[in-house]
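**Q** this one's structure only:
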């Protein structure tokens, strides 16, 4: 399987699992979706070591237990390669502007779109963020 095919397969598996699921801290949130996605690509993710959480504050404490202050810091800590947002390929991870205390991350869907949670919709949506709202990006391969 080529790298692009691996990326596509991982996105398909992640979306099949999470697209219809409503956002819920500790069950279906940015961190859980990204962790599942990265596991599909062979990354070793030990998110369960963070413990259980059910609120934004709990998520911040869980990240802190892993030694990180934000989801972006965790992406760096996992050894993901930082890239310019303009160089993202399908399946890469993007940090978006947001008001979550742990930060907001999304999966790049291609053509300028991301799969992310939005306060106006209960589950994952395909969104087209403004280029300026993509703060950072990481390659998954």
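**A** Nice, I can see it. Here the structure is a predicted model, which means the values were calculated and not measured.
**Q** going forward, measure contacts and count neighbours with C-alpha atoms only.
**A** Fine.
**Q** Now do the end-to-end distance for stretch 109-123.
**A** Counting by CA to CA, to the nearest Å, you get 16 Å between the two ends of stretch 109-123.
**Q** Kindly provide the distance from the residue most central in space within the chain to residue 11.
**A** Within the chain, one residue has its C-alpha closest to the average C-alpha position: by CA atoms, centre = their mean, that is residue 34, at 3.6 Å. Taking CA to CA as the measure, residue 34 and residue 11 are separated by 10 Å.
**Q** which other residues reach the helix with the most length in the chain?
**A** The helix that spans the most residues within the chain, counting by DSSP state H, is helix 3-18. Contacts made with helix 3-18 from outside it, assessed by CA atoms under 8 Å, 6 or more residues apart in numbering, are listed as 28, 33, 36-38, 40-41, 90-91, 109, 123-124, 141.
**Q** Pasting the second one now:
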């Protein structure tokens, strides 16, 4: 039970910091959202927190310079051996959502909430969403 309370507190912290706020690369983006969730659950995420980009192109450059093809590879390195089916995600877990074909990031990182909902960016704002197309997920 303690674990679920800790997860609820972590997801509330993500909601307080990101929900209903505009997308701002390097300040409020999916990588910063995922890093915040990891931090609140007691996990370090140096690959996410070291990024100091101010544009999407800068974020992509950082990912590639770090030796990764996309965000999925970066998250696999951040949370090794932690992949889970998205349907098994608990509040606070990270879920990679599908992006349009050709998107260089390969996915958009979101935070699992409850009742199958996620916190992520859509239409330039961080909001609570009902996911449609998953890529994968990681247990935090």
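**A** Here it is on my side, so go on. Owing to the predicted nature of the structure, the values given are computational and were not obtained by experimental measurement.
**Q** Got a TM-score for the two of them?
**A** Here the TM-score of the superposed chains, computed with TM-score structural alignment, normalised by the length of structure 2 as the reference length, equals 0.87; 135 aligned residues with a CA RMSD of 1.7 Å.
**Q** re the thing from before, now the two most distant members of the contacts of helix 3-18 of structure 1.
**A** 123 and 141 (26.1 Å; CA to CA).
**Q** Looking at those two, which has the bigger crowd around it?
**A** Regarding residue 123 of structure 1 and residue 141, a neighbour count based on other CA atoms under 10 Å identifies residue 123 as having more, with 19 against 16.
**Q** three-state assignment of the more buried one?
**A** Using DSSP: H, G, I helix; E, B strand; the rest coil, the three-state assignment for residue 123 of structure 1 comes out as strand.
**Q** Sort out for me which of the contacts of helix 3-18 of structure 1 are in strands.
**A** With strands identified by DSSP state E, the entries of the contacts of helix 3-18 of structure 1 that belong to them are 109, 123-124.
**Q** Distance to residue 82 of structure 1 added to those residues, as JSON lines?
**A** Written out in JSON lines, the entries for these read as follows (distance: CA to CA, whole Å):
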{"residue": "109", "distance to residue 82 of structure 1": "17"}
{"residue": "123", "distance to residue 82 of structure 1": "27"}
{"residue": "124", "distance to residue 82 of structure 1": "24"}
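**Q** Going by distance to residue 52 of structure 1, which of these wins?
**A** Checking these one by one against residue 52 of structure 1 (CA to CA), the nearest turns out to be residue 123, at 20.4 Å.
**Q** Counterpart of the closest one over in structure 2?
**A** Structural alignment (TM-score structural alignment) places residue 123 of structure 1 against residue 125 in structure 2.
**Q** got a list of what that match touches?
**A** For residue 125 of structure 2, the residues meeting the contact criterion (CA under 8 Å, 6+ apart) are 19-23.
**Q** Distance from stretch 112-132 of structure 1 to the middle of the chain?
**A** 12 Å (CA atoms, centre = their mean, to the nearest Å).
**Q** Name the residues of it that are buried.
**A** 112-117, 123-127 (16 or more other CA atoms under 10 Å).
**Q** Out of the residues you listed, which two sit at the greatest distance?
**A** Taking CA to CA as the measure, the buried residues of stretch 112-132 of structure 1 span a maximum distance of 19.6 Å, between 112 and 123.
**Q** Show me how far stretch 87-97 of structure 2 is from its chain's centre.
**A** 9 Å.
**Q** Residue 34 of structure 2 touches residue 109, doesn't it?
**A** Yes: applying CA atoms under 8 Å, one finds residue 34 of structure 2 in contact with residue 109, separated by 6.5 Å.
**Q** Quick check: neighbours shared by these two?
**A** Contact with both residue 34 of structure 2 and residue 109 is made by residues residue 94, according to CA under 8 Å, 6+ apart.
**Q** I'd like to know how many residues surround the equivalent of residue 56 of structure 2 over in structure 1.
**A** Residue 56 of structure 2 maps onto residue 56 in structure 1 when the alignment is built from TM-score structural alignment. By other CA under 10 Å, 15 other residues sit near residue 56 of structure 1.
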